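Peer 1: build me a model from this:
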Amino acid sequence: MSRAERSWQPSDDLPGMVGGPSTLSFPEDWTLSTAWERAQRESDEGGAVNDAERIVSLSDGDDYHRVLWALKGRTLVAECDCAGYKYHDGWCAHVASLWWQWVRGCIVVAHLDTGREYPAPPAWLRLDDDPTAYDYLTPAELDALLSCDLGSFGVREFARYTNRAAGTIGNLLADARDKMEERR
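Peer 2: So this is what the prediction gives:
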């Protein structure tokens, strides 16, 4: 299955499905809260449900929580089914645990649009960006834009990485840039 053919659909095999994606941002008055301390102290005994959802079960609790945790556009979308998620402006212990695991390279996060997987937060990540801001680009255009214009790949390097011709990557970038210019 190619990256362009992949799409995220919520699974229906577990109760408490999470709704549509919301963006995540660090609170302005961020401190090392109890949720963050718990996320760093406890181990997660859960795992991936699909490309976009994970079960988080912290070792000090007796319950599991379903968490939407994926990249979309240029941002991270996250949502947890616990009450702490709403109380802490999105940074409950379960979401904080996933962030902590991701920045330490313990989990891989999938991009819902491109299908690419990221073992660590990419350089182009903006936590408070609109997840639909790049919906007008094809998955291949978005992938090239994120990787070359906003990321650390050169065109030829990305072409080799994706087994494409450099001209193809150049055309994808040109199309993405033209579409972005038209939207301004």
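Peer 1: contacts, neighbours, all on C-alpha from now
Peer 2: OK.
Peer 1: what's the end-to-end length of stretch 40-55?
Peer 2: Counting by CA to CA, to the nearest Å, you get 17 Å between the two ends of stretch 40-55.
Peer 1: buried stuff in it?
Peer 2: 40, 44, 48-49, 51-55 (16 or more other CA atoms under 10 Å).
Peer 1: to compare against the first, here's another:
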Amino acid sequence: MSSQPRTPTWDPSDDLPDRLGGTPTLSMPDDWTLSTPWQRAQEETDGGGPINDAERMVYLEGSDYPHRVTFALDGADLLAECDCKAHRYNDGWCSHVASLWWQWVRGEIVVHHLDTGREYPAPPCWLSLDGDRTDLPTDDLTSAELDAWLTCDLGDVSVREFARFTDRSPGTVGNLLRWAREKVGGEGR
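Peer 2: Below you'll find the predicted structure:
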């Protein structure tokens, strides 16, 4: 993670809402480690690259042409959507999404958080792929409150540790966390 969040530069493609019909969050299929997409993700090199903070072009060696993939953090979720047929028919799991996940867990790509502007070179400690966080009321949080709430409450990182990481005082982080907890309707810890 970079120590200072940067201003997000994500501008959705003109056709993104129509093309994708809304971006779902990633959830892993039960047998994902035995799947053909997972095998391709590990064996084939990706010749693509970033388009913007939310989208990447994925061009696997065995593909005839590249695929546009949304792969970004939003709220407490990882958004993942590919324009390939396999993604639609395999419940959101395809070799292109699998390739980005494989690259991310190995530290080969950086994934952006669209709300906080923070860059993650690996999956953050607060990320859950079981789909139970999609309904969390994070829309009313400022980017700083969301960042503190995700890291401290969901990620179980101490206020002091997060304060050191972000060059803030523990009191500032504590206040951000308190305001975030009030807005999401929970007392927290």
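Peer 1: what's the TM-score once they're superposed?
Peer 2: The TM-score (TM-score structural alignment, normalised by the length of structure 1) is 0.87; 181 aligned residues with a CA RMSD of 2.6 Å.
Peer 1: can you put the buried residues of stretch 40-55 of structure 1 in JSON lines and add distance to Ser2 of structure 1 and secondary structure?
Peer 2: Supplementary listing: the buried residues of stretch 40-55 of structure 1 in JSON lines, determined by distance: CA to CA, whole Å; DSSP: H, G, I helix; E, B strand; the rest coil:
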{"residue": "Gln40", "distance to Ser2 of structure 1": "36", "secondary structure": "helix"}
{"residue": "Asp44", "distance to Ser2 of structure 1": "31", "secondary structure": "strand"}
{"residue": "Ala48", "distance to Ser2 of structure 1": "21", "secondary structure": "strand"}
{"residue": "Val49", "distance to Ser2 of structure 1": "20", "secondary structure": "coil"}
{"residue": "Asp51", "distance to Ser2 of structure 1": "14", "secondary structure": "coil"}
{"residue": "Ala52", "distance to Ser2 of structure 1": "17", "secondary structure": "coil"}
{"residue": "Glu53", "distance to Ser2 of structure 1": "20", "secondary structure": "strand"}
{"residue": "Arg54", "distance to Ser2 of structure 1": "23", "secondary structure": "strand"}
{"residue": "Ile55", "distance to Ser2 of structure 1": "26", "secondary structure": "strand"}
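Peer 1: from those residues, which two are the most distant?
Peer 2: Gln40 and Asp51 (23.4 Å; CA to CA).
Peer 1: how close does Arg160 of structure 2 sit to Pro123 of structure 2?
Peer 2: Taking CA to CA, one finds Arg160 of structure 2 at 21 Å from Pro123 of structure 2.
Peer 1: now swap in Phe165 of structure 2 and tell me
Peer 2: 17 Å.
Peer 1: okay, these two: which has more neighbours?
Peer 2: Per other CA atoms under 10 Å, whichever of Phe165 of structure 2 and Pro123 has more neighbours is Pro123, with 18 against 13.
Peer 1: now the counterpart of the more buried one in structure 1, nearest residue through space, not along the chain?
Peer 2: Taking TM-score structural alignment, Pro123 of structure 2 has Pro121 as its aligned residue in structure 1. Spatial nearest neighbour of Pro121 of structure 1, chain neighbours left out: Val103 (6.4 Å); criterion: CA to CA, 6 or more residues apart in numbering.
Peer 1: counterpart of the one you found in structure 2?
Peer 2: For Val103 of structure 1, the aligned residue in structure 2 is Val105 (criterion: TM-score structural alignment).
Peer 1: wait, doesn't its match sit right on Pro123?
Peer 2: Yes - in terms of CA atoms under 8 Å, Val105 of structure 2 counts as a neighbour of Pro123; the distance is 6.4 Å.
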